[in-house]
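S.K.: this one's sequence-less:
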């Protein structure tokens, strides 16, 4: 197959864990394109489903054709990028559940997976919900799912929920056959020591360094967030820095979800993770 003219890497992982922040930082490099979640993941899933087993079109489309059609999605979607852009980072939480496909489509592609203590992810989502209590947010399918903080967290944690799906897909990737393509980036470390974390990301990708400005990192997607009924969901603060706070979750919920951070022990996995080294 003909290789794409641009290099492709991917941003994935858990929600409310810094993927938009990371993309905003990387986009400061004029040789990079990065953004919030793109539609390619959904288009890819729908395309494969429509031309593979179980579809009446399956006999007409070979495996090689499916791969070419899939790569064509990327070529078409990013066709208008400036020639100066050499590397594209496509963001979608479903990429960790599709590493096998990415490995075939982009043999040199790697995935940056953003992670965060799950208890704080739930806290962040709950805060976002409480900021917009007069909105009919699309974070829930029906009113019964958001009657209290308990039902809200349960809905998000469901295996097909906002957090549960991403958590399951990440676990699959971390302990799967293509884990060596993964670099896990912790949200707290990214906000506390962005310069060091970004340098290590460049090293992982084997790309020359760039002088980023962590005091002027600004991003917002008001149109997208408002149609979700979640204004401010993807807004990035200007200065990259930690924002310590007390949780608003009931103690038992905070403890429950704080036990789900499986990436704190990567024994048996080929994935890499940026960790904080304690100085002597």
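M.R.: Perfect, thanks for sending it. Treat the numbers as computed from the prediction; the structure is a model and nothing was measured.

S.K.: please make it C-alpha for all contacts and neighbour counts, starting now.
M.R.: OK.

S.K.: how close does the residue nearest to the spatial centre of the chain get to residue 269?
M.R.: The chain has residue 12 as the residue nearest its centroid, 2.7 Å off, counting by CA atoms, centre = their mean. Residue 12 is 17 Å from residue 269, where distance means CA to CA, to the nearest Å.

S.K.: tell me the gap between the host helix or strand of the residue nearest to the centre of the chain and the middle of its chain.
M.R.: Using DSSP states H and E, residue 12 sits within strand 7-13. Relative to the chain's own centre, strand 7-13 is displaced by 8 Å; criterion: CA atoms, centre = their mean, to the nearest Å.

S.K.: same check on stretch 62-79?
M.R.: Relative to the chain's own centre, stretch 62-79 is displaced by 21 Å; criterion: CA atoms, centre = their mean.

S.K.: and the contacts of that stretch?
M.R.: For stretch 62-79, contacts defined as CA atoms under 8 Å, 6 or more residues apart in numbering pick out 1, 4, 40, 43-44, 47-48, 51, 105.

S.K.: cool, stretch 88-105 as well?
M.R.: 6-15, 19, 23, 32-38, 41, 67, 70-71, 109, 111, 113, 166, 169-170, 172-173, 178.

S.K.: and stretch 243-254, by the same measure?
M.R.: Residues outside stretch 243-254 that contact it (CA under 8 Å, 6+ apart) are 119-120, 122-123, 126-127, 149-150.

S.K.: what about the helices in the stretch 101-250 of the chain?
M.R.: 118-131, 149-157, 162-174, 187-192, 194-205, 222-228 (DSSP state H, counting those that start in this stretch).

S.K.: point out the most buried one among these.
M.R.: Neighbour counts (mean count of other CA atoms under 10 Å) averaged over each of those peak at helix 162-174, with a mean of 22.

S.K.: quick one: residues in contact with that one.
M.R.: Contacting residues not belonging to helix 162-174 are listed as 13-15, 93-94, 96-97, 99, 113, 139, 155-159, 179, 182, 262-263, 266, 269-271 [CA under 8 Å, 6+ apart].

S.K.: give the buried residues for the strand holding residue 12.
M.R.: Residues 8-13 are the ones in strand 7-13 that count as buried (16 or more other CA atoms under 10 Å).

S.K.: distance to residue 192 for those - can I get that in TSV?
M.R.: Below are the buried residues of strand 7-13 laid out as TSV (distance: CA to CA, whole Å):
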residue	distance to residue 192
8	27
9	24
10	23
11	20
12	20
13	19
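
S.K.: try this one next to it:
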């Protein structure tokens, strides 16, 4: 069966699991939480690169066939016609994805950055006796050291943020749609309608009162229960931040997609 592959990427704690749970209500679609394919993609590229003595036997056409075959075989048992693979790294792979899948689109979930840091910190504090994989299962530290680790170039947030900017300002920005967490939770009907239009798919009637997704076993193993929890009803949640004022302000101006001057014209925004 000829399948259509699309990708969900963007920033952590910005609604990718919620969006996947909603999209999965459509029987033609398959979507889920972040999976292993992006890591496998990078590993295969490395093994087929010049660091291998056998790289002289592999040209770009063969590399593309191997990488495309990885997707086809990983999802071989999936009956869905349209597959959304999720990983924050896909924004950094847009040039390659555009060649492997000429009609592919990438949905990048974004959120006001201080609230991403707040959301992660809230999980850490809720699971005070369970060191998290987010920080390599290392206990201790402070809210400031954890924020610094998140925002570093190799941190959960820093890497994803840099990859997002690379995609937004790159040559394939027209394949990208930014979906704000704030819009998704407040206006799910309008958000999904815009996503279907972006994908060129017929609209499906989703149930925003009965959304479900279960990743409790994965979250427990990651030392972060609740990491992929999805509330049954899609709605915004008002709350106060856990971040000290100076830390909150440190990230307050990072939402470049909300700035008309910095937002790339080729990139759609919901």
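M.R.: Sure thing, it's come through. Just so it is clear, the model here is predicted, and its values are computed rather than measured.

S.K.: what's the TM-score for these two chains?
M.R.: Once superposed, the chains reach a TM-score of 0.97 (TM-score structural alignment, normalised by the length of the second structure), with 268 aligned residues with a CA RMSD of 1.2 Å.

S.K.: if we can go back for a sec, can I get the helices of the stretch 101-250 of the first structure in a markdown table including distance to residue 254 of the first structure?
M.R.: Formatted as a markdown table, the helices of the stretch 101-250 of the first structure follow (distance: least, CA to CA, whole Å):
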| stretch | distance to residue 254 of the first structure |
| --- | --- |
| helix 118-131 | 5 |
| helix 149-157 | 10 |
| helix 162-174 | 15 |
| helix 187-192 | 17 |
| helix 194-205 | 26 |
| helix 222-228 | 26 |
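
S.K.: nearest to residue 257 of the first structure, out of those?
M.R.: Minimum separation from residue 257 of the first structure across the helices of the stretch 101-250 of the first structure (CA to CA) falls at helix 118-131, 4.7 Å.

S.K.: against the second structure, where does the closest one fall?
M.R.: Under TM-score structural alignment, the match for helix 118-131 of the first structure in the second structure covers residues 113-126.

S.K.: can you give me the strands for the stretch 1-150 of the second structure?
M.R.: Under the criterion DSSP state E, counting those that start in this stretch, the stretch 1-150 of the second structure contains strands at 4-10, 29-31, 82-86, 106-110.

S.K.: of all the ones you listed, which one comes closest to residue 221 of the second structure?
M.R.: Taking CA to CA, strand 82-86 is the member of the strands of the stretch 1-150 of the second structure nearest to residue 221 of the second structure, at 19.4 Å.

S.K.: dump the strands of the stretch 1-150 of the second structure to CSV, plus distance to residue 74 of the second structure.
M.R.: Below are the strands of the stretch 1-150 of the second structure laid out as CSV (distance: least, CA to CA, whole Å):
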stretch, distance to residue 74 of the second structure
strand 4-10, 12
strand 29-31, 13
strand 82-86, 11
strand 106-110, 19
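
S.K.: and residue 207 of the second structure, which of those is closest to it?
M.R.: Of all the strands of the stretch 1-150 of the second structure, strand 29-31 comes closest under CA to CA, at 14.9 Å.

S.K.: please work out which residues of the first structure line up with that closest one.
M.R.: Strand 29-31 of the second structure maps onto residues 32-34 of the first structure, going by TM-score structural alignment.

S.K.: list of residues touching that stretch?
M.R.: 23-24, 26-27, 85-91.

S.K.: so which of the helices of the stretch 101-250 of the first structure is nearest residue 241 of the first structure?
M.R.: For these, the distance to residue 241 of the first structure is smallest for helix 187-192, at 4.9 Å, taking CA to CA.

S.K.: in the second structure, which residues correspond to that closest one?
M.R.: Using TM-score structural alignment, helix 187-192 of the first structure corresponds to residues 181-186 of the second structure.

S.K.: what does residue 49 of the second structure align to in the first structure?
M.R.: Residue 49 of the second structure is assigned residue 52 in the first structure as its aligned equivalent, the criterion being TM-score structural alignment.

S.K.: ok, so of the buried residues of strand 7-13 of the first structure, who is nearest residue 60 of the first structure?
M.R.: For the buried residues of strand 7-13 of the first structure, with residue 60 of the first structure as the reference and CA to CA as the criterion, the closest is residue 8, at 28.7 Å.

S.K.: what's the closest non-adjacent residue to the closest one?
M.R.: residue 88 (4.9 Å; CA to CA, 6 or more residues apart in numbering).

S.K.: one step back: and the furthest pair within the contacts of stretch 62-79 of the first structure?
M.R.: 4 and 51 (22.6 Å).

S.K.: and those two? which has more neighbours close in?
M.R.: residue 51 (19 against 13; other CA atoms under 10 Å).

S.K.: quick check: that one touching residue 44?
M.R.: No: contact criterion CA atoms under 8 Å: residue 51 of the first structure and residue 44 do not qualify, at 11.1 Å.

S.K.: report the separation between residue 203 of the first structure and residue 138 of the first structure.
M.R.: In terms of CA to CA, residue 203 of the first structure sits 38 Å off from residue 138 of the first structure.

S.K.: one more: residue 65 of the first structure?
M.R.: Residue 65 of the first structure sits 36 Å away from residue 138 of the first structure, taking CA to CA as the criterion.

S.K.: cool, and residue 66 of the first structure?
M.R.: Taking CA to CA as the measure, residue 66 of the first structure and residue 138 of the first structure are separated by 32 Å.

S.K.: quick one, which of those two is more surrounded?
M.R.: Ranked by neighbour count (other CA under 10 Å), residue 66 of the first structure and residue 138 place residue 66 first, with 17 against 13.

S.K.: need the counterpart of that one in the second structure.
M.R.: In the second structure, residue 66 of the first structure lands on residue 63 (TM-score structural alignment).
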